[in-house]
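>>> Kindly generate the corresponding structure for this input.
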Amino acid sequence: MTEDRLLNGRVRLLQPTQGYRAAIDPVLLAAATPAEGGERVLDLGCGAGAASFCLAARLPGVRVAGLELQPEAADLARRNAELNGVAARVRITLGDAALAPAHLPPGSDPDLVAGRFDHVMTNPPFYPGGRHTRSSRVGKAVSHGEGTADLAAWVAAAARLLAPRGTLTMIHRADRVDEILARLAGRFGAVVLYPLWPRAGAEAKRIIVRARLGARTPARLLSGLVLHDEGGRYTPAADAVLRDGAALDF
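Have a look, this model is predicted:
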């Protein structure tokens, strides 16, 4: 177990020494979620809670529900909520995204009902089931590869839990954007695609996708964010998000 720091020390994060460990993806996800103080946000598949606590640090009035399948990760997220002093407004529930909000255990967050959330943010498993080299570490394998809940199930869960006109914000592999758009079609509109470029001129490996439940507005492709300069340092724009806690305003 290690204790790591995000947002220049504003967020403390206990996470396992081996297995899945949060990097910059959940920080960027939280920065891209267009929440405001007083709103309810669901972190779908929250892991140890990195995105939840980054959002809570940026927006003191926001309420976050974290839903996590793996007991060890959910336990860490609860410990991290206490560690960061936000347990009163960041509540963690052990449960399966594919089944939510049905079949949740007794004592689950009372906000976890259909149509309750203003926003859902999620960093789902990046690889389709059976199409990647599965890690020997169970936690990492579950976090990286789809199991019973594939991408369609994650999008369907978000649609069930969002309030009308609520937003879904997802960070995923850029090479799966065609599948993401197909899964959103019919439920979501006003889709915004925000590429994350490793450096200027390089192919995007990650993309942030935002969509609004029930909207019919056409999609937009934005210029996105360049993460590193030619020397490998974070660009000023990336540094403002990753260290200073700025929002990705788009």
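
>>> C-alpha from now on. contacts and neighbour counts both.
Noted.

>>> other SSEs contacting the lengthiest helix in the chain?
Secondary structure of the chain per DSSP state H: the longest helix is helix 71-83. Contact analysis of helix 71-83 by 3 or more C-alpha pairs under 8 Å, 6 or more residues apart in numbering; DSSP states H and E lists strand 11-15, strand 90-94 as its packing neighbours.

>>> so which of these is the most packed in?
Of all the helices and strands packed on helix 71-83, strand 90-94 has the most neighbours on average by mean count of other C-alpha atoms under 10 Å, namely a mean of 25.

>>> All the helices of the protein, residue numbers only.
Per DSSP H, the chain carries helices over the ranges 25-32, 50-58, 71-83, 138-144, 151-161, 177-184, 236-242.

>>> Alongside the first, I'd like the structure of this one:
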Amino acid sequence: MPEHPEPDTAPFGDETTRDAFLGGLIEAVQPVSGHRSGTDAVFLAAAALDEQERGPLRLLDAGAGSGVAGLCLLARFPNLSVTAVERNSDACALARANGAENGFSARYEVIEADLTAPGKTLAEAGLKQGSYQRLIANPPFYLQGAVRPGQGREDAHVMAPGGLEDWARFLAAMAAPEAILTMIHRPDALAELVGVLGRRFGDLTLYPLFPKQGAPASRVLIQGRKGRRGPLRLRQGLVLHEADGRYTEQAEAVLRHGEALPVAG
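Below is the predicted model:
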């Protein structure tokens, strides 16, 4: 990996780790506590674009944290530009630094904003409606009260009741006509997700991720296209681990080698 300036981790003091993704193709400094990106971010990025998409595209990364999902995509697609939206100022600082360290400053923008803010406020922050051909989102997984106070995870992991409606409204507003949205979430949120996204995106496809063969899905990728009205589809999904705990061949290809995950088939 080429040498780049060290990220400015001052907002977190010494409470950071340096983590490699895509087999070391990118590195990201992340906080020890709070929002930490892992395999969810890599699978989200893998599902957002396939290898045939080589034209210039603008992608919005909503709830970007320290930027890992967007950086994975920038490493794979040289004609892609990414705008990361994150409301936590410390996470924004790390995302900017991680983008610079990995050599993506010219194609990577980080905007500190609360996506539930009024449209005028978002526009003033630099978020123009209808501007993005691809969107990825990793919303908070838990409702208020599900995470104990003091864990340093409230902002990143907890959503107020009805929050997914706010996320869906924001994503639809930012999406260009025919834009494709890819989101990762918990399977038990599917009913709400299909409801709020289905009013704004069509051709919805559900792609479950199973920790091992025979186990219930632990995550689901949901993808849809703005302006379409096609029916909901459920794909077979992906098993992540063999019986001995090793990653399956396809999961390894995504996580270590940057292969795309064809959610829509």
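
>>> TM-score of the superposition?
The TM-score (TM-score structural alignment, normalised by the length of the first structure) is 0.93; 245 aligned residues with a C-alpha RMSD of 1.6 Å.

>>> picking up where we left off before, dump the helices and strands packed on helix 71-83 of the first structure into TSV; add distance to Thr217 of the first structure as well.
Output for those, formatted as TSV (distance: least, C-alpha to C-alpha, whole Å):
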stretch	distance to Thr217 of the first structure
strand 11-15	36
strand 90-94	32
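
>>> Could you point out which of these sits nearest Arg173 of the first structure?
strand 11-15 (22.9 Å; C-alpha to C-alpha).

>>> so how far does that closest one sit from its counterpart in the second structure?
Taken over the aligned residues, the distance from strand 11-15 of the first structure to the second structure averages 0.6 Å (mean C-alpha distance after the TM-score superposition for the first structure).

>>> In the second structure, what range does that strand match?
The aligned range for strand 11-15 of the first structure in the second structure is 26-30, by TM-score structural alignment.

>>> Just give me the residue closest to the centre of the first structure.
Nearest to the mean C-alpha position of the first structure, counting by C-alpha atoms, centre = their mean, stands Thr122 at 3.0 Å.

>>> returning to what we had before: let's have the helices of the first structure in CSV, adding mean neighbour count.
Below are the helices of the first structure laid out as CSV (neighbours: other C-alpha atoms under 10 Å):
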stretch, mean neighbour count
helix 25-32, 24
helix 50-58, 26
helix 71-83, 20
helix 138-144, 18
helix 151-161, 21
helix 177-184, 15
helix 236-242, 17
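
>>> closest to Thr167 of the first structure out of those helices?
Smallest distance to Thr167 of the first structure across these (C-alpha to C-alpha): 9.0 Å, for helix 151-161.

>>> what's the mean distance for the closest one versus the second structure?
Looks like 0.4 Å for helix 151-161 of the first structure (mean C-alpha distance after the TM-score superposition for the first structure).

>>> okay, that helix sits on what stretch of the second structure?
Going by TM-score structural alignment, helix 151-161 of the first structure sits over residues 164-174 in the second structure.

>>> which bit of the second structure covers stretch 210-227 of the first structure?
Taking TM-score structural alignment, stretch 210-227 of the first structure hits residues 223-240 over in the second structure.

>>> buried stuff in the matching stretch?
Of the residues in stretch 223-240 of the second structure, 223-228, 237-240 count as buried by neighbour count, 16 or more other C-alpha atoms under 10 Å.

>>> Among these, which pair sits farthest apart?
Gly227 and Leu240 (32.5 Å).

>>> Strands along the stretch 101-250 of the second structure, start to end?
Secondary structure of the stretch 101-250 of the second structure (DSSP state E, counting those that start in this stretch): strands at 108-112, 132-137, 142-143, 158-159, 175-185, 201-212, 219-226, 233-234, 238-241.

>>> Can you spell out which helices and strands pack onto the third one?
Meaning strand 142-143 of the second structure. strand 158-159.

>>> elements contacting the strand it packs on?
Applying 3+ C-alpha pairs under 8 Å, 6+ apart, we find strand 158-159 of the second structure packed against strand 142-143.

>>> quick one: contacts of the strand it packs on?
Strand 142-143 of the second structure is touched from outside by 157-161, with contacts defined as C-alpha atoms under 8 Å, 6 or more residues apart in numbering.

>>> what's near enough to touch the residue nearest to Ala204 of the first structure when sequence neighbours are not counted?
Distance criterion C-alpha to C-alpha, 6 or more residues apart in numbering; nearest residue to Ala204 of the first structure, sequence neighbours excluded, is Trp197 at 4.6 Å. By C-alpha under 8 Å, 6+ apart, Trp197 of the first structure lies in contact with 203-206, 224-227.
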